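Asks: I would like to see how this sequence folds:
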Amino acid sequence: MSKGTWYDCMPPCNMRANFSEGTRPVSCQPEGGANTTAYDLMAELAPRWSASKEAAGRLEAELIETALDVAKLDKEDLRELGLAMAERCRVLQWSASLSSLPQVPAGPVRLDRHTSDLPLTLHNLERSVKNGISEFSPSPMARSIDTRCSPWVEIEANVRPVQAQEEQRLDEIEGQADFWCSCFASSSSANGASDSLLAQGQVEGLLDVRENILEAFFDCTPERVREVFASIDSDSDGRMLTVQQLRHGLERCGVSGLDNGTLSKVFERVSGTGRTLHLQAFETILCRLRLASLLARPWRANLSVVDYSCSKATDQYIDANNMRSFFFGHRPGARGPQDAWPVRWVHMPQFDLHLLLALTVKYSLHPLSVEDVIEQCPTKIDRLGANYFLAIELLTLVDNGQGPKGQQPVRVRGQHVAAFCSGPPRLDTLITVTQTDRKFSEDWPGGPGVDMKNCPTTFGHGWPEKLRQRLKATRSRLRERRADSLLYTVVDLCADELVTVTRAFLARLSWLEEDLRTRGDESLLDLGEVSLAQLQLGIVTRRLRSLQRVVRRASEYHDLHTTGSSDYWKDCADHLEEAYDDAVQMKERCDALKAAHEQTMERGQALEMQGRHDEAAGQAEKLNSMLFFLTAATALFTPVQFMSSVYGMNFVNVEGVPTIPMLLEKSGYERFWIGVTAYFALAFACAGWLYRRLQRKSGKQMRRKAAPLPACCCCCPR
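Replies: So this is what the prediction gives:
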């Protein structure tokens, strides 16, 4: 994936697959003519271990008989056998050398150093070995043990410069964007059926995007290219000789409508002086013509690219002006033999179907993974071919910045993050795609709660910006590692986003609990919000659990731990486990909060009813006191009123003289008031005595009620 060609990112061909379990690899015969066994090989690579008495017994016990069996052992197996560290390194280096076979020509092998017409396919080497031309092609095992096999060294010395020159020539041809676009534009019918289906709405409406579009028009994976090339290579010599064969191969890959003149021009340009096309050349034509169909007309692009090495990181923004140079060109290579190949991070902040299809062709992305991006698959990680695909259903917190944490309800938005990581041996490319989760409004309880149009996902926000800042830091440890560490960083940043959402819910529930505790029934707590938060926490726990499965599965891919990142994956798993436990605990906390709210409201209602009852009792007591006072006053004044009524009657005789005796007496009026005063004094004295007696009686009754019950015996507590 580093230079836009699939054979750069594919693992080297392993000739061990050509050997059966019971057959020894073809090798130079050591002195004495005996074939090399596993013990003989270990005697050369680990002589100190082989000198021990139990060495042969251990090999026999583990059924390690041939050199092929030794090549299948890993570091842990060698440690169990008892090899020292230096001996394990030598065995592993020898095993790694088996995957770097050079390529030899078809037919008789030339041994001179001026061989210049060697094709760049392994098919001829395999055919020569099958035909018995193996006396000049020793196995990697023999080359690592006995360097006296000079024919192989001469072939390898001749092949590698020619292969490098051919790759450089193809790179130059691939970078000629104007040539490829002109070839595609020269044929009016070359657009084919794919252009009519490139509208995003039509693609989303199809029932099977992978079968109808991706596999039909944009499948440039190594497996598909080899399959098509083998079908048109009738004589199986690894070469394509005619333009008609090229047309047939392109039509099988969905590139049709090119006239004979255009195909002839392309054939001559790519084939060069050899007038034949090999597998890599056919792949170049297929991918460049498909890119030309996508980039023939300019359109807006939104793509960010960061190329970094140990020393520095450079970023660029891809738009309509430099789009062709990016897709048709290649990144700068390593500066020297000691420098590592630069790593590239390509980020698409907003989903664009044209960009995704162009990246699919440039980096030979698998149709299954591209389909998962278009259809927004659930959280997963897969290895498709030599590359890894990651998808994450992400939740990010929308912080409105109003007031302290917890005072506002939690608002989140949904995103779908996809990542393509090139596999070993280079691990030099990571492609990420971020898009709005189209199903979030349906899955999230209560709706998104935020206008997604006003909160776009851009390269300058969220985890992409954090990742870019880490790469641009002065002393960045991330730049010292490969794309597998970059993939881990993406997962870790997404995990941090989910942890942030979990902590936001924790802060909100804590604030509601404190408000309920301090304000009681006057609290602002809403049972509807708590119930909604409980449902939302269910979605959060599901996303956390899915990401946990991804991290566990990623830890099983040993190819993703080339820079010692296994401990980092474990640390990420621990953080996710803690966040998951917090989310589950908060769901239970919501139930407790609802129960506490109900109890508080019931207590408040009870206190309110008690207050109303006390108020009614007070009013009744006040009314009773008033009635008692009026009754007592009426009772006291009734005799006086009676006397006044009697002496106020106008009974007179014939002469008009009053007949009531006291009215005619001189001191009658004074005697009346003396009697009234005496009456009132006696009445008030009696009323006071009666009131005090009633009060004493009421007090005794209250004290009797408050006093504890007497003990029935000496054993009973008082």
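Asks: going forward, measure contacts and count neighbours with C-alpha atoms only.
Replies: Noted.
Asks: for the helix or strand encompassing residue 183, packing partners?
Replies: Assigned by DSSP states H and E, residue 183 belongs to helix 177-186. On a contact count with 3 or more C-alpha pairs under 8 Å, 6 or more residues apart in numbering; DSSP states H and E, helix 177-186 meets helix 260-271, helix 279-295, helix 323-328.
Asks: would you do the same for the sequence below? I want to compare the two.
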Amino acid sequence: AIAPKCGSAVFRRLESERVRSAADLAALDKADLQELGLSMVERGHVLRWAQRVFDDAKPEALCPENVSPGTLGHGFGHAPASRRRHSSEMSVDSAASTRLEDDEDLELQRPTCKLDDIESQAGFWCGLVSAAAPVPRRHRWTSCTHDLRETVLEERFDVTPERVLEVFRDMRRATGDVDSHPGGPMASGTVGAVQLAEGLRRCGFVGIDEATLSRVIEAVQPEQSGRIRLAEFESIVSRLKLAQMFVGVGPADSAGDEGGPTLRGQMSSPVCVPLTVVDYNSRFCHARDVDQWGFREFCFGHRGRPASPHETPYIRWAHMTDFDLTTLFCLAVKYSLHPLGVEDTIEQCATKFDHVGSNYFAAVEQLCLVEDQCGGTESWRLPVRVAGYHVSAFCSGPPLFDTVITVAQPDGSFASDWPGAPRADAAGGQRWADKLRQRLTSAHRSRLRERKADFLFYQVIDLSADDLQAVIRAFAARLVFLEAGAKRRPSQRQQGPEASERTRREHCSEPAVCRQQLTVVMRRIRGLQRALRHFRADADLSAELAGYLQDVAEHLDEAHEDAVSLVEKCARIMEEHHRAVERHDETLRQRTADRLNNTLFALTAGTFIFAPMQFFAGVYGMNFVTKDGSPTIPELVSENGYLYFWLGVLGYLSVVLPLSAWWYLRIQRRSAEDAEEFEEKCRARCGDERV
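Replies: Presented below is the predicted three-dimensional model:
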């Protein structure tokens, strides 16, 4: 039978569903087994047996045909031979079935608890590394950014289950007493001190003498047999790697080397960046900030155990509020993060979703509003200010789903990608983390705490999508304001050089910049849509989580459509502004022409009035004489000739001036009527364009 305490009927039901290994059982939950017809006692036996196979490292039970890296159960320190998960951190069904365990089951858990205690002794491991001889550093890891994964991550910080299992297989193969087939029992055997020394040398530990190896073997192996298993070898490698970073000995540090800065710090911690850690289950939630003084104990220690065996195991969320290379390397060693994900975090890759082994990695190029534009009643009166953040998330895969690690850092490419980006700090990029932490800690019982880490992993993507929607809404409100300003008549705006320049900048330049910025937003939305499609295509996600992902996908589709419509609105606003400017320029030209016409009219009227008098005066004053030489000027001929001249001029003016005034008033009245008709035509044109 597939389980020692289950009958052949249970085996036949599981065989009919092609459930033939512990990996297949681990993918099933209580409801699945109940649908197969298993009773509560049978479900407890089957699930407990599957959990024991994961803890006791029996690859032949995991997959009879083949066991290779990437098998269900690898990752985050949970290789098929790993026992990193506490015995109390089982599934709900396994915790409920503990009432059925025999005394020998408790005996099997005691070595695991002892190994957990040894792993938590930071002073012991740091003392071992301090006593070892320092090793010259072969590369300058701070300058090898072009091949970071090959020269730094895979060489010095790769403690993934695949790598550890590969080294352990080579150690077992060196003994010559087992088959070297990949599906053989390589991970179920033991190795001695000689093979352990060679394996540690392959992992970068040089200078460990026989006495130190004896201390290590005596501390980690519970049977006092002088030989260690894969789970114990994994613990030794990870703890020695952590001790190297805290003590500063080994490949990461050497004296007189040409390499970059050392990871050496005080014995308490090498970092200064705070780390937020939240441990929770359905009944309990504990949040704490890990500072530089408690970081070493955090790296070497384990999460607590539930107070009651009937409670669900704790889920851990570790969040880096800012990027720190040392902290990231420590987390990579502690949780066996894959080098590909760590490299993508350091280099700030584009938005992506990846399934490495049985674990998940997601990177999101996040856009969020700055602090002063969130929640403001009149934030639409100011241009939209956006900050860029890069968020990386690691999630342990099935069947555990118990750990999420997130890293938030300012987006290094945001300043070059975002058009018209003001030189402002990226304030507001941690709001999603604050919301998530509040959801976990605010309520006594939260639906979020009742689910596993995959739902928390989904929440990171969901909150990133919400931030993108908030950016879209801010652009929509701002464009409504700009559109209303563009449709106002120029006469309704403030006049003057400064006001005219401000109007031109707001209603012409800003829509063009908004159009380019919305293009960047659309590109970020499309990247998140691609990552979400890969996320939804994963077969390990539950149907409930797939429904939530469908909801996020619909929100992203809606946000993309809104962004497309806003880009079109930007073009309409620019066209509307150009038409308004043309109308305003036409009005100014008309006013200039009217002033010129009035000036010419005044000159013409003056010429019309006074030109006859000039002609009359010129003719009147000509010094003509008769044939006999007598003068003919009236002033000389008549005693009152000059008086007669001015009386004639006054009579002329008394007739011409009233006629000129009547003519001027008539022309002004017609000009006013033409101006009113022009204004009515402009208003009618504006009304038609608005419609």
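Asks: so which bit of structure 2 is the helix holding residue 183 of structure 1 matched to?
Replies: Mapped onto structure 2 using TM-score structural alignment, helix 177-186 of structure 1 covers residues 122-131.
Asks: re earlier: what comes up buried for the helix holding residue 183 of structure 1?
Replies: The neighbour-count check on helix 177-186 of structure 1 (16 or more other C-alpha atoms under 10 Å) flags 177, 179-181, 183-185 as buried.
Asks: with stretch 684-691 of structure 2 instead?
Replies: Buried, per 16+ other C-alpha under 10 Å, within stretch 684-691 of structure 2: residue 686.
Asks: any residues touching that stretch, and which ones?
Replies: residue 487 (C-alpha atoms under 8 Å, 6 or more residues apart in numbering).
Asks: chain center to that stretch: distance?
Replies: How far stretch 684-691 of structure 2 lies from its chain's middle: 43 Å, per C-alpha atoms, centre = their mean, to the nearest Å.
Asks: excluding chain neighbours, what is closest to residue 371 of structure 2?
Replies: Spatial nearest neighbour of residue 371 of structure 2, chain neighbours left out: residue 428 (5.3 Å); criterion: C-alpha to C-alpha, 6 or more residues apart in numbering.
Asks: now the helices and strands packed on helix 177-186 of structure 1 as CSV including mean neighbour count and distance to residue 477 of structure 1?
Replies: As requested, those are exported to CSV (neighbours: other C-alpha atoms under 10 Å; distance: least, C-alpha to C-alpha, whole Å):
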stretch, mean neighbour count, distance to residue 477 of structure 1
helix 260-271, 16, 41
helix 279-295, 23, 35
helix 323-328, 20, 27
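Asks: could you dump the ones you listed into a markdown table with distance to residue 639 of structure 1 added?
Replies: Shown next, in a markdown table, are those (distance: least, C-alpha to C-alpha, whole Å):
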| stretch | distance to residue 639 of structure 1 |
| --- | --- |
| helix 260-271 | 137 |
| helix 279-295 | 120 |
| helix 323-328 | 118 |
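Asks: which one of the ones you listed lies nearest to residue 88 of structure 1?
Replies: Nearest to residue 88 of structure 1 among those is helix 279-295; the distance by C-alpha to C-alpha comes to 36.2 Å.
Asks: can you give me the angle that closest one makes with helix 260-271?
Replies: Taking axes from the mean of the first three to the mean of the last three C-alpha atoms, to 10 degrees, one finds helix 279-295 of structure 1 and helix 260-271 inclined to each other by 130 degrees.
Asks: what packs against the helix or strand that helix 279-295 of structure 1 is followed by?
Replies: Using DSSP H and E, the next helix or strand after helix 279-295 of structure 1 towards the C-terminus is strand 303-308. Applying 3+ C-alpha pairs under 8 Å, 6+ apart, one finds that strand 303-308 of structure 1 makes contact with strand 313-318, strand 343-348.
Asks: quick one: map residue 37 of structure 2 onto structure 1.
Replies: Superposed on structure 1 with TM-score structural alignment, residue 37 of structure 2 falls opposite residue 90.
Asks: the one helix or strand residue 512 of structure 2 maps to against structure 1, how far on average?
Replies: In the assignment (DSSP H and E), residue 512 of structure 2 maps to helix 510-536. Compared with structure 1 after fitting, helix 510-536 of structure 2 has a mean deviation of 1.7 Å; criterion: mean C-alpha distance after the TM-score superposition for structure 1.
Asks: so where is that helix in structure 1?
Replies: Aligned using TM-score structural alignment, helix 510-536 of structure 2 spans residues 529-555 in structure 1.
Asks: which of the residues in the matching stretch are buried?
Replies: 530-541, 543-548, 550-551, 554-555.
Asks: can you name the residues that contact the residue nearest to residue 298 of structure 1 when sequence neighbours are not counted?
Replies: Once flanking residues are discounted, residue 298 of structure 1 sits nearest to residue 320: 6.1 Å by C-alpha to C-alpha, 6+ apart. Neighbour list for residue 320 of structure 1: 298-301 [criterion: C-alpha under 8 Å, 6+ apart].
Asks: could I get these as JSON lines with distance to residue 380 of structure 1 and neighbour count?
Replies: Output for those, formatted as JSON lines (distance: C-alpha to C-alpha, whole Å; neighbours: other C-alpha atoms under 10 Å):
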{"residue": "298", "distance to residue 380 of structure 1": "34", "neighbour count": "12"}
{"residue": "299", "distance to residue 380 of structure 1": "32", "neighbour count": "13"}
{"residue": "300", "distance to residue 380 of structure 1": "31", "neighbour count": "13"}
{"residue": "301", "distance to residue 380 of structure 1": "28", "neighbour count": "18"}
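Asks: and in structure 2, which of those remain?
Replies: With the contact criterion set to both residues aligned by TM-score structural alignment, their matches' C-alpha atoms under 8 Å, the contacts of residue 320 of structure 1 that also touch in structure 2 are 299-301.
Asks: where does the aligned partner of the residue nearest to residue 298 of structure 1 in structure 2 sit: helix, strand or coil?
Replies: For residue 320 of structure 1, the aligned residue in structure 2 is residue 292 (criterion: TM-score structural alignment). Each residue gets one of three states, and residue 292 of structure 2 gets coil by DSSP: H, G, I helix; E, B strand; the rest coil.
Asks: now residue 387 of structure 2
Replies: Secondary structure assignment for residue 387 of structure 2 (three-state DSSP): strand.
Asks: and what of residue 381 of structure 1?
Replies: In three-state terms, and counting by three-state DSSP, residue 381 of structure 1 is strand.
Asks: how many neighbours does it have?
Replies: 21 (other C-alpha atoms under 10 Å).
Asks: distance of residue 705 of structure 1 from residue 699 of structure 1?
Replies: From residue 705 of structure 1 over to residue 699 of structure 1 the distance is 10 Å, taken as C-alpha to C-alpha, to the nearest Å.
Asks: this completes my enquiry, with thanks.
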